[in-house]
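[1] no FASTA, just this:
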C-alpha cells in the first residue's frame, strides 16, 4: 500500500497549492525559479481546473498541464496532482441541472462559486469519473507526479429526488425493512410511521423539529455517499498508478464527513489548518487539528495541505500573521506528525473570491517580509529530515466520534449552547496547558495502551462503545467522562434511566435531571472553581466520592475508583487541575517538567520539539549537551528560548 513516505523520501515536503491557470504562461518560469529559491519541493496542481481541462463536454485540453508539469520537473519541483471535481464548470449545471445541489427548503444552488454538485447525481459522477480516468491515464507516468489529491474539503449536501432515492437504498441496507426503520427512528412519535419506502425522504424543511434519528441517519448517509465519490476517483487513479499515494483534505474540526471512515480509505491524511492570529489560544486550536489528523490516520505521518502565509479572506476581520507565527505553526505541525507542509497558495490571486487571501508569494512580490519568512522556513524544514516518519508518543487518549457530534448538536436538546467543538477545545486545551500530548480514538478502539482515557462527551454511545469504556476501566485504566455521556444508543434513542446502566454502575452516579446553565457560572464548593454550561441533579451511589458540589449541595464532580464524572464543564483553571491531577495519578508525565504556560514540548521519534507560543522569552532547563538541530548549536543546561521561537533538540 502506498504511503506518504513514497513521496517524502526522507524529506519534509514544502510547498503549496499552485494555480497556474490563473496566470499567463510567461509567468510560470518565474514561479519555478522563485520556488527553487524558496526551497519548495512540491506543489499541488489542478484543484480547481475542471473548466480549463474540459472546456466543453467531452473535450480535453491537457496540453497546458503537460507543459506546466514538464517545466516543474525540469526545475526540480515535484507535483501532487489534484482531481478538479470539487468545482464543476458552468456547462455541467446548465446541461444537467440535476447535478446542482438542492437545499432542505428546495432551493437550487447554482454555479458561480464552488462545490455546486450533488454527490448522489449519476451525471455528476459520470462526468467526474470520465475526466479523472483520462487525467490519470494521461499523467500517471509523468516523472513530476509523486502523489494525488482527490477533490477538496468534502462536504456538499443535497436533498434532491435523486438523493432521496439513493438515501432509501442506503436505509434498506442499514435497517433491512420498513419495520426496522420505523423502530430505529421512533416514528410512533408524531404519527411519522412509514408504510411505504416512497414516503421516506431526506430531512427537508418542515413546520417544526425534524425527526432526530432521521437527521442522524441522513448525516451518516451524506458522509458515506461522499466517501463513495472519493473511493471511485481513488480507484480510477490506482488503475493507472497503483504505487502513488492518494489523499484528500480535511479541515480542523471538520463536521461534514466521518473522518475515521475517510482516513481508512486514504493512503495518508491531509489537513487544512487556519488558526486565527488574533486568538490567544490559536496554538491549542491548531494542535487539536494536528492531533486529530495524526490519530485518524492511525498515527502515520500526515500532510498539512493548507495553511496561511498571512491573513485569510473569510473572517469578519482578517488579521495579518506575523512571520514568527508562520514559522511556529509549521514547526508545531511537524512536531505533531506532519511530513509535508503546504500553503494555500503559492502566488496570490489577482481576481476571484480569494484575491485577498495571503500566499507564499504575495501581491507585493518576493522582496517582502512575508516571502522572506517563507524562504527561511523552507531552509529550516530542509534541516529536519530526521523527523520524517517519526512517531508521536501519547499516553492520554480523547474519545471522538462523528455520529455523536451530529446527534449532540441537533435542536430539541436541553441546551443548544452545548457544542462538541467547544467541549473538545476546553478538554484539549486543559491537557495542552498541562503539557500533555494526546491521541484521539474511536469509542470502540483498543484503549489498553493508554494510561488515561478522557471522554469530553459521548451522548450517543452504542453498545460496543459502552462495553469498551467499561472494560478499559475494569482493566485498571483511568477514565474521565464529561456530562451527558451514555445518554442515547446508536439510533439516538434515550437509554432507560437516562444513562446507560453499565456506565451508571461504573461511575457510581445516576443523573436524575439535566439542568443546563445559561451564560452564568455557578461557584463550586470542595474545589476552587466554578461550573459552566451545564449541571445535573445527580444521585451518587455508595462508594462514590464527591469532589465538588454546587452551592445547593448538588454533586458536580465525582470519583469512583479510577473513574471520574464531570457533571458540568468546569472553568478552564479547574478543568486543567482535574485532568492534570488524574493524569499524574495515572503515571502520565510531561516530556519536560516545569515548562512555563504557553510553551509546549512534543517528542517525535528521536527529536524533542520545544515551542514558545508566548510573546516573552522563557528560560528552560534543556539538559547538558542538547544539540539544537535548526541552528546546529549545543544548548547550555539552562537556556533562554525567545518569544515565538522554537528548539528542535536531539
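    Okay, I see it. Remember, it's a predicted structure, so these values are computed and weren't measured experimentally.
[2] alpha carbons only for contacts and neighbour counts from here, please
    Fine.
[3] in terms of contact, does residue 294 touch residue 304 like I think?
    No: here residue 294 lies out of contact with residue 304, judged by CA atoms under 8 Å, at a distance of 10.6 Å.
[4] Which neighbours do these two have in common?
    Here residue 294 and residue 304 have residue 338 as joint contacts, going by CA atoms under 8 Å, 6 or more residues apart in numbering.
[5] Can you identify each of the strands in the stretch 251-400 of the chain by residue range?
    Residue ranges of the strands in the stretch 251-400 of the chain, as given by DSSP state E, counting those that start in this stretch, are 270-272, 302-306, 338-343, 396-399.
[6] what do you get for the stretch 401-550 of the chain?
    Per DSSP E, counting those that start in this stretch, the stretch 401-550 of the chain carries strands over the ranges 438-441, 452-455, 478-482, 509-514, 522-525, 530-532, 536-540, 545-550.
[7] can you list contacts of the third one?
    Looking back up the chat, that one is strand 478-482. Contacting residues not belonging to strand 478-482 are listed as 451-458, 469, 472-473, 562-569, 579, 582, 586 [CA under 8 Å, 6+ apart].
[8] mind giving me CSV with the strands of the stretch 401-550 of the chain and columns for mean neighbour count and distance to residue 608?
    Compiled in CSV, these are given as follows (neighbours: other CA atoms under 10 Å; distance: least, CA to CA, whole Å):
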stretch, mean neighbour count, distance to residue 608
strand 438-441, 24, 16
strand 452-455, 27, 22
strand 478-482, 24, 27
strand 509-514, 18, 41
strand 522-525, 19, 39
strand 530-532, 23, 36
strand 536-540, 18, 42
strand 545-550, 19, 36
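[9] Quick one, which of those strands gets closest to residue 622.
    With distances scored as CA to CA, the stretch of these nearest to residue 622 is strand 438-441 (22.6 Å).
[10] Relative to residue 650, how far out is residue 638?
    Between residue 638 and residue 650 the computed distance is 16 Å (CA to CA, to the nearest Å).
[11] Okay, one more to line up with it:
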C-alpha cells in the first residue's frame, strides 16, 4: 500500500486562503454535470450567473465517469466543465472523485468491500462501499486522486481540494479482516505492550485476558455484552483511521499543489462516528454539512447547535457551510418541503454563527438515482418556480453580506462536548437504557438558545479561560487533565454547571472509585453513593426557589447523595425513592466562581428556569433581549465593526430594542444599516414574521 507523509518542504503559510478570488461570501453547491446532457450543462452556466453562484463542489462522485473501465479515462467533460466555470467566474472545490468506487473495481477486487459486525459484506450499488483499511483500495484511491490533482493542478478555477466526501457517513465502523489488522496496529501504537492493553480493557473480567496483540478482534457480534473499553477503543480507532485516510489523500494533494488548501465536509452535530475535534488541525478550513429534520419543530435550534459546533471545531475561525438543502431531503421518513423563507433563515443562521459560505447539495435536482427527490438550487420544476426565485433572491442576500466575511462570533458561554464521552455514555449495560448523551447536551443548549445566549461548543481539552459560564452535560468519561480544566474555570470565577452521569469514569471507561460523580466530586462538594434511575413513566417532584413556581417535575434519574457543609441544596426531592435528598446543588468556588450540580433530568421548564438563573449569575444574558423563536447573533470584524443577525422564526412581527448592543465608544442610541435592505435604523428594530435582518452598527 502506498502511504504518504506530508512533504518535507511543505510550508503551511504558503497555502492560499480557500476563498481567494471570491468577492465576499461563497455561494453555490455540489455540481454533478456528469448526470446531464450537454445542452443542460450549458444552461447550468447561464443559471449560475443568474443566481450569483461563485463556487461549486465538483466531481465528488465522478470516479466511474472519469474512469469507466480500468485504465481508460474520459476527461473531456470535466475539462470542459472546469473551463466553462472559470469563464463564468465560478471557483471550484474540486473533489478527489473517490467517494464512490466504480463497479469494475469491486468486481475485480471484492476483498475491498467493508463488513458489518455480524460479518455481512456490504456490496457495490451505493456509495462509500469500500474499506479504507484495505491496501488495494488505498492504492486505487490514491492513484485516482493523483491523476485528478496532476491534471488540474494549474487550472485557474481551482480554489480548494474537496477530499472524498462525508467520510464515515455510511460506514463509520468497518469490521472486515483488513480493519481487524489495522485495529491491532493501532493498539500496538497506543499501548506498546499487551499488558498495558489488558489493564486498559479490564480483561481479567470474563476470562478475556489477551496473550498477544494477535488475539485482538474488533468488537464483533457475540453471545452477550461486549467489553466496553474494547468498543470504546474501536470507536477511537475508527475515527483515527478515517482521519488517516484523509491525511493520505491530503498529503498527496500537497505534493502536487502545495499552495491549494484542502478540506473534507464534516457532519458535526448529527454524526457520532468521528471525533471531529481531533480532525481540526488537519483541515486547512473546516467545512460542515447540515440538514434539518422536517418533523422537528425545533429544527432551527438543532441547526444553530451544528453551526456552533462547526465553529468550535474551527477554534472560532470562519468556516464553510459545504452542504445543506434548499427544501426537502430524500432520506427522512417524511420528506416535507421547507416553508416560505425557511431556506433564507437556515442559510443566514449558519452565516450568523460563523460560516463564510452558503452551499447546498445540490445544484440541479437529479432526475434519476437514489437522491432524485432531494431538492436542489434548480428544482425539477425548473426556472419557473417559487424555489428558483427564492434561490436567486438568496444569492442576492449573500452578495449583500460580503463585508461580513472574515468576522468572528464572540461568546462568553461554553458548552463542553466530547465524542469520547458520547461513545462511552451511549453504550449498553449502564444504570438505565433511557440515558443518551445528546439528551442533556440539547436540553441545555436549547434553553440557552431561547435566552439568546450565544454558545461556543468546545472540547474538554480546550482552555476554558475567557468563559464566564461553562455548561458540562453528561461528561460521563473524562481524563484528569480535562476535569482539571473545568475546575480551573470555576476557580477563575466562572459559573460551572455539571449534570448527572458526569465524571463517572476515566479515559479507559474505568469507574472512579470513592463515590460519584468521580472526577467532579471535590469541585461540586457532592458525594453520591448509589444511582436510583426511575422506571419508564415514573416521575418525581423536586422543590426549590430556583424552579418555576418553586417546584418542578423530573424523571429518568435520581441519586442518593450527601453534600459538604459549604454546599447549598438549591432543590430537593419531594417524593420518589429519595425524599429530602439534594437534586440541585450550588457550591461557591473562590471569591467569584460557583459549581452547580443537577442530579436529575429536569422538565423543559425546569431547565429553562435554571438556565436563566445561571446565565444571570454569570452575567452572560445578551444585551438584546429576544422573544422565544427569535435569535440575535453578533459577528465582529477585526476593525471592531459589529454585525447583528436577527432571525425571526415566528409567524408574528417582533420589535427589538437594540440599545444594549451599542459599542461603549458610540452614542447612547445605536444607529446602523440593514445590509439586506439598505434601510437605516436607530434604537428599535422591527423584524417581519419569518424574516431576517443583518444590522451593521455604526461606529
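    The structure has been received and is ready for your questions. The model shown is predicted, which means the values in this text are computed figures rather than measured ones.
[12] hey, where'd the helices end up in the stretch 101-250 of the first structure?
    With DSSP state H, counting those that start in this stretch as the definition, the stretch 101-250 of the first structure shows helices at residue ranges 122-139, 161-175, 178-185, 212-240.
[13] Next, the mean deviation of the last one compared to the second structure.
    It refers to helix 212-240 of the first structure. Superposed on the second structure, helix 212-240 of the first structure shows a mean distance to its aligned partners of 0.7 Å (mean CA distance after the TM-score superposition for the first structure).
[14] Same question for the first one.
    With the two structures superposed, helix 122-139 of the first structure lies on average 0.5 Å from its match in the second structure, counting by mean CA distance after the TM-score superposition for the first structure.
[15] neighbour count winner among residue 638 and residue 650 of the first structure?
    Set residue 638 of the first structure next to residue 650 and count neighbours by other CA atoms under 10 Å: residue 650 wins out with 15 against 12.
[16] so who does that one touch?
    Residue 650 of the first structure makes contact with 606-608, 626-629 under the criterion CA under 8 Å, 6+ apart.
[17] and what of residue 100 of the second structure?
    With contact set as CA under 8 Å, 6+ apart, residue 100 of the second structure has these partners: 61-63, 126-129.
[18] In those, find the pair that's most separated.
    Pairwise distances across the contacts of residue 100 of the second structure (CA to CA) peak at 14.6 Å, for the pair 62 and 129.
[19] Keep only those of the contacts of residue 650 of the first structure that are in helices.
    Under the assignment DSSP state H, those contribute nothing to helices.
[20] could the strands of the stretch 401-550 of the first structure be laid out in TSV, adding distance to residue 314 of the first structure?
    Putting the strands of the stretch 401-550 of the first structure into TSV (distance: least, CA to CA, whole Å) gives the following:
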stretch	distance to residue 314 of the first structure
strand 438-441	28
strand 452-455	32
strand 478-482	33
strand 509-514	37
strand 522-525	36
strand 530-532	30
strand 536-540	38
strand 545-550	41
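[21] deepest of the helices of the stretch 101-250 of the first structure, which one?
    helix 212-240 (a mean of 20; mean count of other CA atoms under 10 Å).
[22] Where in the second structure does that one fall?
    The counterpart of helix 212-240 of the first structure in the second structure, counting by TM-score structural alignment, spans residues 228-256.
[23] Kindly report the same for stretch 532-543 of the first structure.
    Taking TM-score structural alignment as the measure, the second structure aligns residues 555-566 with stretch 532-543 of the first structure.
[24] Any chance you could list what contacts the matching stretch?
    Residues from elsewhere that reach stretch 555-566 of the second structure (CA under 8 Å, 6+ apart): 434-435, 500, 525-540, 569, 578, 581-583, 587-588, 599-603.
[25] hmm, 7 Å instead?
    Here stretch 555-566 of the second structure makes contact (CA atoms under 7 Å, 6 or more residues apart in numbering) with 525-535, 538-540, 578, 581-582, 587, 599-602.
[26] What's the end-to-end length of that stretch?
    Stretch 555-566 of the second structure has an end-to-end distance of 27 Å (criterion: CA to CA).
[27] Equivalent analysis for stretch 382-391 of the first structure, please.
    Across stretch 382-391 of the first structure, the straight-line distance between its terminal residues is 19 Å, by CA to CA.
[28] May I see the buried residues of it?
    Across stretch 382-391 of the first structure, burial judged by 16 or more other CA atoms under 10 Å covers 382, 384, 386-391.
[29] Could you list which of these belong to helices?
    The subset of these located in helices under the criterion DSSP H is empty.
[30] Verify the stated contact: residue 604 of the first structure with residue 335.
    Yes: in this structure residue 604 of the first structure lies within contact range of residue 335 using CA atoms under 7 Å: 6.1 Å.
[31] dump the residue contacts of residue 473 of the second structure.
    Taking CA under 7 Å, 6+ apart, we find residue 473 of the second structure in contact with 440-441, 498-499.
[32] What's the match for it in the first structure?
    Going residue by residue (TM-score structural alignment), residue 473 of the second structure aligns to residue 456.
[33] same deal with residue 611 of the second structure?
    Matched to the first structure by TM-score structural alignment, residue 611 of the second structure sits across from residue 579.
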